[in-house]
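K.L.:
return a 3D structure for these sequence lines:
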Amino acid sequence: MHLIDLRSDTVTRPTTAMREAMMMAEVGDDVYGDDPTVNTLQEFTANLLGFEAALFTCSGTQANFVALMAHCQRGDEYIVGQQAHTYRYEGGGAAVLGSIQPQPIEFTEDGTLDLDLVASKIKPDDIHFARTRLLCLENTQNGRFLPLEYLRQARDFSRSHSLKLHLDGARVFNAAVAQDIHVSEIAHHFDSVSVCLSKGLGAPIGSVLCGSTDFITRARRWRKVAGGGMRQAGILAAAGLFSLNHNVQRLAEDHANAHLLARGLQDLPQLTVRYEDNQTNMVFVTVADEDVTGLTERLRTENIIVSPGTQMRLVTHLDITTEDVESVIDVFHDHFR
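P.N.:
The predicted model follows:
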């Protein structure tokens, strides 16, 4: 049965070629630092993004958590978007396990954080307040890539306020491909960047955190504390290497399919479709309350899976073809006929 799964780009499955690379991977013990495939992945990713070092982690959540722990100490604070993954969707790990206080603020319409608003949230050097140490951005944010000029402004702002700057770059390659630039043009603005391998790049597991050598040394310790010290992890790292070598430029196909999907649904009066100029592989659809259940059930009968709700996020990825998108459009139109 062919399923068209639009819930997320995390649902991708390894290709035959990726599975073969995993099967043939040379392995060691990564806790001892002698898994050659993990080491190759870390060196490759660090060089690709323009950093001194990198660390392979179990997940994006773990990569962001150890980044926060490496940048901040107990009683410190990081400023972050209200809907950002590092604040809203990672279990509050920095606060729960690290005693690091988040200061969330609303995103603007284009997915950026207003730097004047950020400035107003930086705490004075006073014993009454947590110490503001870090600004976290997200690229892409709800599928929207951040403009390079804004990244330059955020870098200069952070330096002028003595803040470190971290990027949750789970989909940073989507941002780079959409702007037709090398990923290092985004990454070099930041003190640290996390990259997810298991979303649009198609690996089954894992993220890579990049930064300076000293920063990664601190992050490695926190990865161990968080239970992320894996052993023969080269089997997983091989999938990550394969994804970085074969699946980056093809992200443009996902963006084209998302654009096709948005155009195909925009003329339905029962839907409000949001797909902006800086969107990549996500289409957001607003459905009336009374239509949600019927639409979701109809889609499922056609082997189309979505996350149900009045606000639907439809995500294209390497397991979604142009023909799949055309089928989805046809089902939507037929349902609302």
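K.L.:
make it CA atoms for all contacts and neighbour counts henceforth
P.N.:
Fine.
K.L.:
where do the strands of this protein begin and end?
P.N.:
Under the criterion DSSP state E, the chain contains strands at 4-5, 53-57, 76-81, 101-105, 131-138, 164-169, 192-196, 207-211, 271-274, 282-287, 304-305, 311-315.
K.L.:
one more, for comparison:
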Amino acid sequence: MIDLRSDTVTKPTAEMRKAAYEAEVGDDVYQEDPTVKELERTAAEMLGKEAAMFVTSGTQGNQIAVLTHTRSGNEIIVEQDSHIFNYEGAAISAFAGVQPRTIKGNRGAMNPAEVEAAIQGEDVHNPETGMICIENTHNRAGGAVVPLENMEAIYQVATANQIPVHLDGARLFNAAVAIGRPVKDIAQYTDTVQFCLSKGLGAPVGSIIAGSEEFINQARKWRKRLGGGLRQVGVIAAPGLVALRTMVDRLAIDHENAKFLAEGLGNISGMNVVNQIDTNIVLVNVSERGLTSNQYAALLKDHGVLVSTFGPRLVRFTTHYDVNRESIEDALRIVSKI
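P.N.:
Purely as a prediction, here's the structure:
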């Protein structure tokens, strides 16, 4: 099978497996695991933040941010197609007791003026705005990179209103590689940031959340409450270190493969690529094939290609470490054939 469903399907490299096997470990709930501590220091330095914390997943990292920044009854401002709103099981409401105020973005980027207009203060009728969330890259916008000037403008609005900004940077390193800037240049316009080790970076599990030392100290209690306090976690933190040290620059290969794939798909009748290819995601409208996205995905699977569905008409192709150019060419031949 040529698996283009997601970059989450990547398998750990041989170097990651070796690092896991040889990892020095300790009890991380007591903050005694040296490998986790090294991973957290490394991540914080890369992001330009005071401190960082290893979490089990991007969703857990986002929820810890909401729980730490807000209080029950608050409202958080999010882009209407954001992951935290669409794909996290309504956790912001179930756990933190906050409600979302959604803003329709342009390729995932919210208009700063609309963000400012959406902020609510102390009125007995309204929930106070407790947090603003930006997603970069933006998944449902096809891996779009939110421009730095947009992030800066939103951060200035938030700072003026004393509201924290959280970055759902699940694919943050894809954004950084795409614009040729270090990740700290993106993270500077946020108070806290979460990124995944387990997507394009290829580690088998885990994410990082970072911010001020005060924030991370509070976040550790929320991680514990959510069941995220782990013990000899160095065996899964070690592959994360390998990912940060060896897998960042090669993301450019995934981006080039996505552009190659998009160009090839665009030359096939009835395959309408609907997004600008910034990073590693290609969205295709298949309605002209006379099939729903579920039907088309099933047809592709029967011929050896796996894709994700994005609503009734869209399918998503995602390039990653385990799919090389030859596999992309094979996938294009299959799509053309059927």
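K.L.:
got a TM-score for the pair?
P.N.:
Superposed pair, TM-score by TM-score structural alignment, normalised by the length of the first structure: 0.95. Supporting alignment: 331 aligned residues with a CA RMSD of 1.4 Å.
K.L.:
would you reformat the strands of the first structure as a markdown table and include mean neighbour count and distance to Asp324 of the first structure?
P.N.:
Written out in a markdown table, the entries for the strands of the first structure read as follows (neighbours: other CA atoms under 10 Å; distance: least, CA to CA, whole Å):
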| stretch | mean neighbour count | distance to Asp324 of the first structure |
| --- | --- | --- |
| strand 4-5 | 22 | 7 |
| strand 53-57 | 26 | 33 |
| strand 76-81 | 24 | 33 |
| strand 101-105 | 19 | 38 |
| strand 131-138 | 24 | 29 |
| strand 164-169 | 24 | 28 |
| strand 192-196 | 28 | 25 |
| strand 207-211 | 29 | 28 |
| strand 271-274 | 18 | 19 |
| strand 282-287 | 21 | 15 |
| strand 304-305 | 20 | 9 |
| strand 311-315 | 20 | 12 |
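K.L.:
format those strands as a markdown table; extra columns: distance to Gly93 of the first structure.
P.N.:
Listed next are the strands of the first structure as a markdown table, based on distance: least, CA to CA, whole Å:
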| stretch | distance to Gly93 of the first structure |
| --- | --- |
| strand 4-5 | 29 |
| strand 53-57 | 15 |
| strand 76-81 | 13 |
| strand 101-105 | 10 |
| strand 131-138 | 15 |
| strand 164-169 | 15 |
| strand 192-196 | 16 |
| strand 207-211 | 17 |
| strand 271-274 | 31 |
| strand 282-287 | 26 |
| strand 304-305 | 30 |
| strand 311-315 | 25 |
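K.L.:
and Phe44 of the first structure, which of these is closest to it?
P.N.:
When those are ranked by proximity to Phe44 of the first structure, the top entry is strand 53-57, at 8.7 Å, counting by CA to CA.
K.L.:
so which bit of the second structure is that closest one matched to?
P.N.:
Correspondence between strand 53-57 of the first structure and the second structure is established over residues 51-55, with TM-score structural alignment as the criterion.
K.L.:
average offset between that stretch and the first structure?
P.N.:
Overlaying the first structure shows stretch 51-55 of the second structure at a mean distance of 0.4 Å from the equivalent residues (mean CA distance after the TM-score superposition for the first structure).
K.L.:
and the helices in the second structure?
P.N.:
Here the second structure has its helices, by DSSP state H, at 14-22, 34-47, 58-69, 83-86, 91-94, 112-118, 148-160, 172-179, 183-187, 213-225, 234-246, 251-266, 293-302, 325-337.
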